[in-house]
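Visitor: got a structure for you, letters missing:
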């Protein structure tokens, strides 16, 4: 069997096994009888992948008839937009909710916790420091800052909490020196401080104490597990990872065109783009139509490469690919920035590759790289420097070009400037390539 066919079959089997594994439904842990309490972890950064996981988990808890949903919070914060959507999921569910802070509920994590029906914290945990920042880590614009303060104020008001503490978490201008947050510093509440100011209903050690606090000691407990597909989705939808995936994907596929066979660059490029679309598909941002549009774009680019159309197919292909990326993304501005970054990296790396490595792949069949060199026997013209200074006779009038007999050889010559009659004597003054310049040789001349 052909080696390439075996490789394709083997790769297909790996991909199939991978898909079956990641799409296998996660199993929920359960114990006990009676009421049903559903634990949902809110861990790591708050981003779109976490939003997709919480959306699925809350719906599943509702479908299974959960009597209470416990959000086990341990997050440093994350995207404001994702936090807003997650908070809406928590508010909209008809099942009672408790935010159980088991680590830290900082920034967006604090906002999500305030949207639950009640907050319970473990000893030694913290909640707060929720100032909104931009992509570069600086304070956001006054408009975004004002909108975020309004959200924090509204979240605090859901359960009649004193809004000044929520504002102090998000605005360093709020002065609360008694809780370690004088003007110029954001507020972070310890579990004891949160209990004191009414931002926590209890400080408890573990789930057992939490169930007793909820009056559900004999409740059945289930834990929502993050599937492998959702773990991948959370990773690849991270704002830092997206431009890296697009850069590796575009660079890998472009370099594959300059390399023989299908090797490491092509595998890396295809894998990166697969992860991008797969993650966004699982997270709910992309549909199969985006994959179809991306495939159409690739086909159009291949047509442009092998059947040049003066750029028409190329422009359409690039437009289809960029369109598929935009449609599958949760932020148009961010994905366009990522595409620009990937494009710049790909162009620079491609130029360096061509310069130092050259064409070795499919492009070699469509790009003329052969050169006619002198050392291979190719000579564009014969240098006649040996006839410079020789005297000959004009066979045809030079007006200013014509024919002359020089060293018994008929040569095409051109006069230095003026008209020279037939039969006149001429002297060769230069011979550069095929151009031989002559000057009339007059009697008595010393030239």
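Guide: Sure thing, it's come through. Note that the structure is predicted; figures quoted are calculated from it, not measured.

Visitor: Could you use CA atoms for every contact and neighbour count after this?
Guide: Noted.

Visitor: Centre of the chain to stretch 228-235, how far?
Guide: 16 Å (C-alpha atoms, centre = their mean, to the nearest Å).

Visitor: What of stretch 72-81?
Guide: 22 Å.

Visitor: Can you give me the first-to-last residue distance of that stretch?
Guide: End-to-end span of stretch 72-81 (C-alpha to C-alpha, to the nearest Å): 20 Å.

Visitor: Going by neighbour count, list what's buried in the helix or strand encompassing residue 343.
Guide: Using DSSP states H and E, residue 343 sits in helix 332-356. Residues of helix 332-356 classed as buried: 334, 335, 336, 338, 339, 342, 343, 346, 350 (neighbour count, 16 or more other C-alpha atoms under 10 Å).

Visitor: now do stretch 266-285
Guide: The neighbour-count criterion (16+ other C-alpha under 10 Å) identifies 266, 268-270, 272-273, 275-285 as the buried residues of stretch 266-285.

Visitor: ok, then the element right after the helix or strand encompassing residue 273?
Guide: Assigned by DSSP H and E, residue 273 belongs to helix 264-282. Going down the chain from helix 264-282, the next helix or strand is helix 288-306, by DSSP H and E.

Visitor: and the comparison structure, right after this:
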């Protein structure tokens, strides 16, 4: 007993020692494997990711930049380069892009390219938001004056100096020497224009101060629509340098300090590997839907589909297509600067055209609907960018289709519903039939080119005409008719 009790603990100690050795070996092997896996990464060249922005800045562009920033952070890229060539775009989308850039942990560089490209209007704000800004030869930047559809009243045109207050004529005003001239009261439109301009100036100046760029010229670009060539932009401290291609851009950026959301970082871009970030499927779909012409047509298809479904319950197809199209159209319009007065006019126009189809008024109501529809289409998108405005071709074409569709097709469907029933017992009630044979109040009649059993007055005789009162199963119940068959 004593020998056995001393032997068991020794085996346990030996087992524990073996397990400890095995565990240490496993951890050591795992560490070596991790070191081997990280060794190629440490020896790999720096990573520079590129996202190309072309055309007008809109919801799709905002999503593209947000996705690019997320991808660059996920892959721990050394720099994200936004290659920009844009005429400008929507203010809301521009602010979303700037927020994505400023909140990025990865340094973001702005590069106006290719030669002949420009970073106008919204593009200027985006360039000022990036940590490093460069331009290709033959490009330009500026013209960042905020305007609304048709131009914002009260804002000076590019190159035009805002009017200053001038002293009033003493003879006409009666003001004595030393009196301050009174300024004319500003209209609401002028006040709104001044607020928009001052807000834009404060925004771009804050971006300039964040990265140590020329804030005075930025204000000039907003207030007076000033523009600069690539060389002038470098001379005036708007961008850091001119780069003819991506290789030169990476070489010139190397070693510069950049402010990011994670703090100041020194760029390591010498010989960096370039990776292009392609827009995702949702971004491409949003780019299509954010076209106001596409969104407008989808909305109309949705409205027409639902109207046809309500006019012909059970058809299913038009209702399903209409619901999907309407939701897509409304989603797309919600991404754009929508003028709700324009939307209300479009809906009013459609309602008036439907009323014309159901209750003809010799075109008065329908004509009013067309006018409201066209005016609403012209006002629907509140933007100065042609890419985000409804084309007159789309407005005119959809107005014509609406008139034809709603007046002719819906009018025909409505009149068809009001016609007498052409089948079933309801159709036979009241029709006249010819008596073929008759005895004791029953016999047979001829109706719809068929021989029917019938019951009715005893006075009926073969060859006479009778009127159907109702059906009792497959038997016609008759009454006397004044017409006699010759």
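Guide: Nice, thanks for sending it over. As the structure is a computational prediction, the values presented were derived from the model and not from experiment.

Visitor: where does the TM-score land?
Guide: The TM-score (TM-score structural alignment, normalised by the length of the first structure) is 0.55; 281 aligned residues with a C-alpha RMSD of 3.5 Å.

Visitor: if we can go back for a sec, tabulate the buried residues of helix 332-356 of the first structure in JSON lines, adding columns for distance to residue 118 of the first structure.
Guide: As requested, these are exported to JSON lines (distance: C-alpha to C-alpha, whole Å):
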{"residue": "334", "distance to residue 118 of the first structure": "35"}
{"residue": "335", "distance to residue 118 of the first structure": "37"}
{"residue": "336", "distance to residue 118 of the first structure": "40"}
{"residue": "338", "distance to residue 118 of the first structure": "39"}
{"residue": "339", "distance to residue 118 of the first structure": "42"}
{"residue": "342", "distance to residue 118 of the first structure": "45"}
{"residue": "343", "distance to residue 118 of the first structure": "48"}
{"residue": "346", "distance to residue 118 of the first structure": "50"}
{"residue": "350", "distance to residue 118 of the first structure": "56"}
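
Visitor: In contact with the residue of the second structure sitting at the aligned position of residue 129 of the first structure, which residues?
Guide: When the second structure is aligned by TM-score structural alignment, residue 129 of the first structure is paired with residue 143. Contacts for residue 143 of the second structure (C-alpha atoms under 8 Å, 6 or more residues apart in numbering) come out as 120, 121, 124, 158, 221, 222, 224, 225, 226, 227.

Visitor: Give the buried residues for the helix or strand encompassing residue 16 of the first structure.
Guide: Applying DSSP H and E as the criterion places residue 16 of the first structure in helix 3-22. The neighbour-count check on helix 3-22 of the first structure (16+ other C-alpha under 10 Å) flags nothing as buried.

Visitor: residue range for it in the second structure?
Guide: Under TM-score structural alignment, there's no match for helix 3-22 of the first structure.

Visitor: Point out the other helices and strands that that helix packs with.
Guide: helix 228-236 (3 or more C-alpha pairs under 8 Å, 6 or more residues apart in numbering; DSSP states H and E).

Visitor: So which residues make contact with the helix it packs on?
Guide: Contacts of helix 228-236 of the first structure (C-alpha under 8 Å, 6+ apart): 21-23, 47-50, 53, 241-242, 245, 275-276, 278-280, 282-283.

Visitor: re earlier: greatest separation within the contacts of residue 143 of the second structure: which pair is it?
Guide: 124 and 158 (15.3 Å; C-alpha to C-alpha).

Visitor: quick one, which of those two is more surrounded?
Guide: residue 124 (27 against 17; other C-alpha atoms under 10 Å).

Visitor: Map the more buried one across to the first structure for me.
Guide: With TM-score structural alignment as the criterion, residue 124 of the second structure lines up with residue 110 in the first structure.

Visitor: Then residue 232 of the second structure?
Guide: Residue 232 of the second structure maps onto residue 193 in the first structure, by TM-score structural alignment.

Visitor: Check the burial of its match by counting its neighbours.
Guide: 15.

Visitor: again with residue 134 of the second structure
Guide: 26.

Visitor: does it really touch residue 111, like I thought?
Guide: Yes - the pair residue 134 of the second structure / residue 111 is scored as a contact, 4.8 Å apart, by C-alpha atoms under 8 Å.

Visitor: Assign residue 478 of the second structure to helix, strand or coil.
Guide: Under DSSP: H, G, I helix; E, B strand; the rest coil, the three-state class of residue 478 of the second structure is strand.

Visitor: Tell me how many other residues crowd it.
Guide: There are 27 residues near residue 478 of the second structure, going by other C-alpha under 10 Å.

Visitor: Surely it and residue 465 touch.
Guide: No - using C-alpha under 8 Å as the test, residue 478 of the second structure is too far from residue 465 to be in contact (9.8 Å).

Visitor: would you list every one of the strands in the first structure?
Guide: 29-31, 36-43, 68-75, 97-106, 118-121, 126-128, 188-190, 202-203, 220-223, 391-394, 401-406, 409-415, 425-432, 435-440 (DSSP state E).
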